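Participant: build me a model:
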Amino acid sequence: MMRVSALLKWFFRLFLDFYCYIYRVLFYSSQKHRIPAIKNKILLSSAVEIADKVRTGEWKAVDVIEAHINRILEVNTLINAVVEIRKEAFRDAQRIDEMIAAQLSNSKGETVKDSILNLPLLGVPFTCKDSVGVEGMRLTCGIVRRKHVLATETAVVVSRLQTAGAILIGITNVPEYSFWWDTENKLYGRTNNPYDLSTIPGGSSGGEAAIISSCGSVFGVGTDIGGSIRLPAFFCGIFGHKVTPGIIPTRGIFPLPDKQRECFFSIGPLCRYASDLLPILKVMSRDYIEKLPKLGEIVDLSRIDVFYMEDDYDPNKTRVDIEIRGAMMEAIRYLENAFKIRCKRFFFHKMRDSVSIWVSVMKSISDTTMANSLAENDGVNHINIYWEFIKSLFGYSKHTTSMMFMALVDAFFSKDSELIERELQKMQELKQQFSYLLGKNGIFLYPTHPETAPTHGTTVFKASNVGFVSIFNVLNTPVTQCTLGIATNGMPIGLQIVSNEYNDHLTIAVANELEKAFGGWVAPCTIDLLNTKQVINI
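Facilitator: So this is what the prediction gives:
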């Protein structure tokens, strides 16, 4: 009977994937190579390189900010990633340039302890998603009713980055409530993937990934409770790190996760270069850095244990694409040959149930239903989620179809059902398995997603594929999404590097090594450094 059930699920999955393929053929044509060429070498620089050049006076912070805001204005009409530009960025840059000039002229080559020259992210432009508060700027989270809401305080993580010398230049788009794996809402519209405008950038940090990959921002602040850093980073060909939960304070985030959800919620960086992950993470985690005592230590990769799994073979999920599987196996062979280690294949059977495990955990810790939350934010006593779902299909709801789909899924699960109890038990057993297998020095390699970025409008039909990333939220593990280049269809591919809690240094070290071996980020456009200076006009 179980085999018949699995076979039926498999056929249904094939039908949905075929439907999505036909949908793309009928309603979407490829929109690749639409992003304007990169004409300024500043835009190709890492955070570390920019800080070094600004610190020595070789580059002016004002020029760095101007180059990136120009780039935002140039690409944003195509990708719709940035919802607000922070004009005060120029003032911040001018102040930094003045302080640097004064210190360089007076220090005679000496650097005092509290010198601005010691700031690790000096003059580096960054963005944050529209769920991370910045005082005086929009904080809508893609919700129509919050259209005119401004943040009353700046999130702790943003303040830390600014204190370290980084300059915030904009706020980026998110899905409604920041709760879907694509980025679209009724307030700002849809964000596009820079590699192919007809495909999704991922979510909920999709605006971040799209603008970073397009070189409009050097790095960004993302949040992750179900893959919201890793999926956009994967689809847009960059790096993203889901930090061990509890390391970076959540104050200033909307909606603020309650105490029960905080242990599954992470804030972390997205960036084009793996070499930027560590310095950014050190700044973000600041007061809690002692929880990551090995962060920054040199990792001897010849002494790590490497495990991997190519697919979970869940009939509800799309099979892992042959090129994604091939890229992962190539990475494994590289690690084996370069460091004389043996990578071991290990199959976690309970990973097949990743979606139901994640949904069950989220439901078990929720004090209210999504329908009640939607009604509260709409200013009404009750919302008919079935009627709103139908309205959303025809564009007559103030909510997106994906949001209403999630509300329907939430309504389907009873908090006290036997199914939830069973899935929670699986989660505990899987967590124990992971902890025992990886130990203090192990990593686990796993696909970030089974296919490259899907076409717009198909994510509801492929929602179960999110299980590849969401399972690690309920396991409380740190994860680094590592890009591995471009597939033959011109879209980015990559993998997840997972370790036990507080072993973030291991996943980042492996990501750095794989970036060196496979080239890392590949620009979604041509590069022409015979640049003509552009005029900024905000």
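
Participant: C-alpha only now, for contacts and for neighbours.
Facilitator: Will do.

Participant: ok so residue 171 is a strand residue?
Facilitator: Yes - applying DSSP: H, G, I helix; E, B strand; the rest coil, one finds residue 171 inside a strand.

Participant: residues contacting it?
Facilitator: Residue 171 makes contacts with 82, 83, 84, 85, 86, 127, 128, 129, 130, 138, as judged by Cα atoms under 8 Å, 6 or more residues apart in numbering.

Participant: now it: how far from residue 197?
Facilitator: 20 Å (Cα to Cα, to the nearest Å).

Participant: for the residue nearest to residue 252 when sequence neighbours are not counted, which residues are in contact?
Facilitator: Using Cα to Cα, 6 or more residues apart in numbering and skipping the chain neighbours, the partner closest in space to residue 252 is residue 155 (3.8 Å). Residues near residue 155 by Cα under 8 Å, 6+ apart: 132, 133, 134, 250, 251, 252, 253.

Participant: which among these count as buried?
Facilitator: 132, 133, 134, 250, 252, 253 (16 or more other Cα atoms under 10 Å).

Participant: widest-spaced pair of these?
Facilitator: Across the buried ones among the contacts of residue 155, the longest distance by Cα to Cα is 13.1 Å; it joins 134 and 250.

Participant: from the contacts of residue 171, pick the one nearest residue 517.
Facilitator: For these, the residue nearest residue 517 by Cα to Cα is residue 127; the value is 28.3 Å.

Participant: which helix is the longest one in this structure?
Facilitator: helix 2-27 (DSSP state H).

Participant: list the buried residues for that one?
Facilitator: Those buried within helix 2-27 under the rule 16+ other Cα under 10 Å are 9, 10, 13, 14, 16, 17, 20, 24.

Participant: from the middle of its chain, how far away would that helix be?
Facilitator: Helix 2-27 sits 27 Å away from the centroid of its parent chain (Cα atoms, centre = their mean, to the nearest Å).

Participant: strands of the stretch 301-450 of the chain, start to end?
Facilitator: 305-308, 344-345, 442-447 (DSSP state E, counting those that start in this stretch).

Participant: before we compare anything, build this one as well:
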Amino acid sequence: MKELLKLGALDLAEKIHRKDVKPSEVTDLFIDRVESINPALNALVVPRFDEARIEAKKADDVLMSTPKDELPPLLGVPFSIKEVFGLKGYPNTYGSLRSKDNLAEHTATVIARAMDAGAIPLGLTNIPEWGMWFETTNLVYGRTNNPYDLDRTSGGSSGGEAALLAANGTAFSIGSDIGGSIRMPAFFCGIFGHKPTNKVVPNTGHIPMTNDKMQDFAGNRYPYVTVGPMTKTSKDMFFLMSLLAGADGIDTEVKQAHYDFKPDLNWKNKKVFLCPNPTYRFVAETQPELQDEVRKTGQILKELGADVQDFDGSIFKDTFLHWSTTMSTVEGLEFTEKVGVTRLSTVIKELALATIDKHTVSFHTLMVCLGELLSKGGKVQDVFLKQAKEVENKLNETLGDNGILITPPHPRTAFKHNSATFRPFDFAPTALFNYLQFPSTAVPTGFDSQGLPTGVQISATQHNDVLTMSAAWSIEEALKGQIKHQDQDHRIERQL
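Facilitator: From the prediction side, this is the model:
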């Protein structure tokens, strides 16, 4: 039975559909796993085990009374919910003491779609405060640890999801991404993560876009956040993208009714551009082992027929400034107002309170507020927006609709807790594709010399999600004999 814990969503669903195992047995197995690993990880912060068991018993009845070809595709498959998504009646605190008593009044569209497909949520997972940092820690739930090394970060803001999935506490996850919040945790924890093209998957029910206020977020008021899958296999990414994408009638920026994502594994006449060591201002040089992973994956696709070329990453040097300026153009979404820190004096007060452990706002949240308060429009903003458009034009011209760019997702593998404070701009490699609104996929490739997960980031122009996920599929197939899952399990179990 324990072998089931390692399976991805579709493989586990097939076992259930064939009646090899009941949903109730699967649910009990995964709950036992979570209870075993979570004290060390602190990934699941709001369990709903009793409710999950009730739902699993109902799924047993559906399994026994329904023809196989009519069964819900994810019947009885366990997953978890990032705490930024609403699940009606459950905490929706955003990891902030200022909203610690908040309960969701609605269920987010993507969560409802997963549950309608038969999946069973085991609970809510941890986030950084307001989802605005690349380490997962907050004053409500505490800190989440990486299953490969408990002294290291699981990333953020989908760090709870990534840690739990990587440790086989669930079969799939759903994350969200505004600066790398799917891809960084996926990379640090050795799983797949896909940030879709913007406005493909509805944001309905993701803070602050609650179902009843979604009409306020349209046009120039629509945030750059995107929702996407985090998985153990590339084929699960394709399935979940097809399930989650498409209009819901509430998020008016998502226009297309349905999507059907299918892999395209023919690499002849496809272009692959390699950028193993991009230049980012304020960001350290990429770890040599991660540069090697870019070259290794490029070689895999070259052997499959792709035209592989080098790409000059010096045009990315001001990525952080381009990202932060682009984010500031969203009207009516001042982060300072959402958090309740609208004055410099409040920032100073909270920093002072932090010295005696009486603060109500996390340090990284205060830094985001400070940045917003200090940057308000003007000629400098226009310059950065113009430069950002030039980067977009260059990539559109280079990649077209049949090219991908392979880069490191981060300058280093999972780092020690709290060290991001001293390297706050290291999320630039993922933030680049948020302001461009390009699809981008984190792909695991193995382990470094310290036993930490390695990987690459594969990106393409808007609406070419199939290209990046297909590259992930081809790379996964090529590396299957090299990434030993037994070794992976050993590393995790040694920590836990």
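
Participant: sorry, back to before: quick one: closest of the strands of the stretch 301-450 of the first structure to residue 319 of the first structure.
Facilitator: So among the strands of the stretch 301-450 of the first structure, strand 442-447 is nearest, using Cα to Cα, at 10.8 Å.

Participant: in the second structure, what residues pair with the closest one?
Facilitator: Aligned by TM-score structural alignment, strand 442-447 of the first structure falls on residues 403-408 of the second structure.

Participant: what's in contact with that stretch?
Facilitator: 270-278, 286, 290-291, 293-294, 298, 399, 429, 455-461, 467-468.

Participant: at 7 Å what do you get?
Facilitator: By Cα atoms under 7 Å, 6 or more residues apart in numbering, the surrounding residues in contact with stretch 403-408 of the second structure are 270-276, 290-291, 294, 456-460, 468.

Participant: tell me the one among those nearest to residue 10 of the second structure.
Facilitator: Closest to residue 10 of the second structure, out of all of these and judged by Cα to Cα, is residue 468, at 20.0 Å.

Participant: compare the contacts of residue 171 of the first structure and tell me which is most surrounded.
Facilitator: residue 130 (32 neighbours; other Cα atoms under 10 Å).

Participant: how about that one, what's its match in the second structure?
Facilitator: Match for residue 130 of the first structure (TM-score structural alignment): residue 83.

Participant: surely that match meets residue 96?
Facilitator: No - if you go by Cα atoms under 7 Å, residue 83 of the second structure and residue 96 don't touch, sitting 11.1 Å apart.

Participant: counterpart of residue 467 of the first structure in the second structure?
Facilitator: In the second structure, residue 467 of the first structure lands on residue 428 (TM-score structural alignment).

Participant: pretty sure that match contacts residue 322?
Facilitator: No - contact criterion Cα under 7 Å: residue 428 of the second structure and residue 322 do not qualify, at 9.7 Å.

Participant: report the central residue of the first structure.
Facilitator: residue 229 (1.8 Å; Cα atoms, centre = their mean).

Participant: wait, what's in contact with that residue?
Facilitator: Counted by Cα under 7 Å, 6+ apart, residue 229 of the first structure has contacts 205, 222, 223, 240, 241, 242.

Participant: wait, is the third one part of a helix?
Facilitator: No - note on residue 223 of the first structure: no helix contains this position according to three-state DSSP, which reports strand.

Participant: show me what it aligns to in the second structure.
Facilitator: Taking TM-score structural alignment, residue 223 of the first structure has residue 176 as its aligned residue in the second structure.

Participant: the nearest residue to that match once chain neighbours are set aside: what secondary structure?
Facilitator: Take residue 176 of the second structure and drop its neighbours on the chain: the residue closest to it by Cα to Cα, 6+ apart is residue 227, 4.2 Å away. What three-state DSSP gives for residue 227 of the second structure is strand.

Participant: tell me the contacts of the residue mapped onto residue 227 of the second structure from the first structure?
Facilitator: In the first structure, the residue paired with residue 227 of the second structure is residue 267, using TM-score structural alignment. The contact partners of residue 267 of the first structure, taken as Cα under 7 Å, 6+ apart, are 222, 223, 224, 242, 243, 248.

Participant: okay, now the nearest residue to the fifth one once chain neighbours are set aside: neighbour count?
Facilitator: Just to be clear, that refers to residue 243 of the first structure. Nearest non-adjacent residue to residue 243 of the first structure, counting by Cα to Cα, 6+ apart: residue 478, 4.9 Å away. By the measure other Cα under 10 Å, the count of residues near residue 478 of the first structure is 26.

Participant: corresponding residue for residue 267 of the second structure in the first structure?
Facilitator: Aligned against the first structure - with TM-score structural alignment as the criterion - residue 267 of the second structure pairs with residue 301.

Participant: now do the nearest residue to that match once chain neighbours are set aside against residue 309 of the first structure, distance only.
Facilitator: Spatial nearest neighbour of residue 301 of the first structure, excluding adjacent residues (Cα to Cα, 6+ apart): residue 339 at 6.5 Å. Per Cα to Cα, residue 339 of the first structure is found 20 Å from residue 309 of the first structure.
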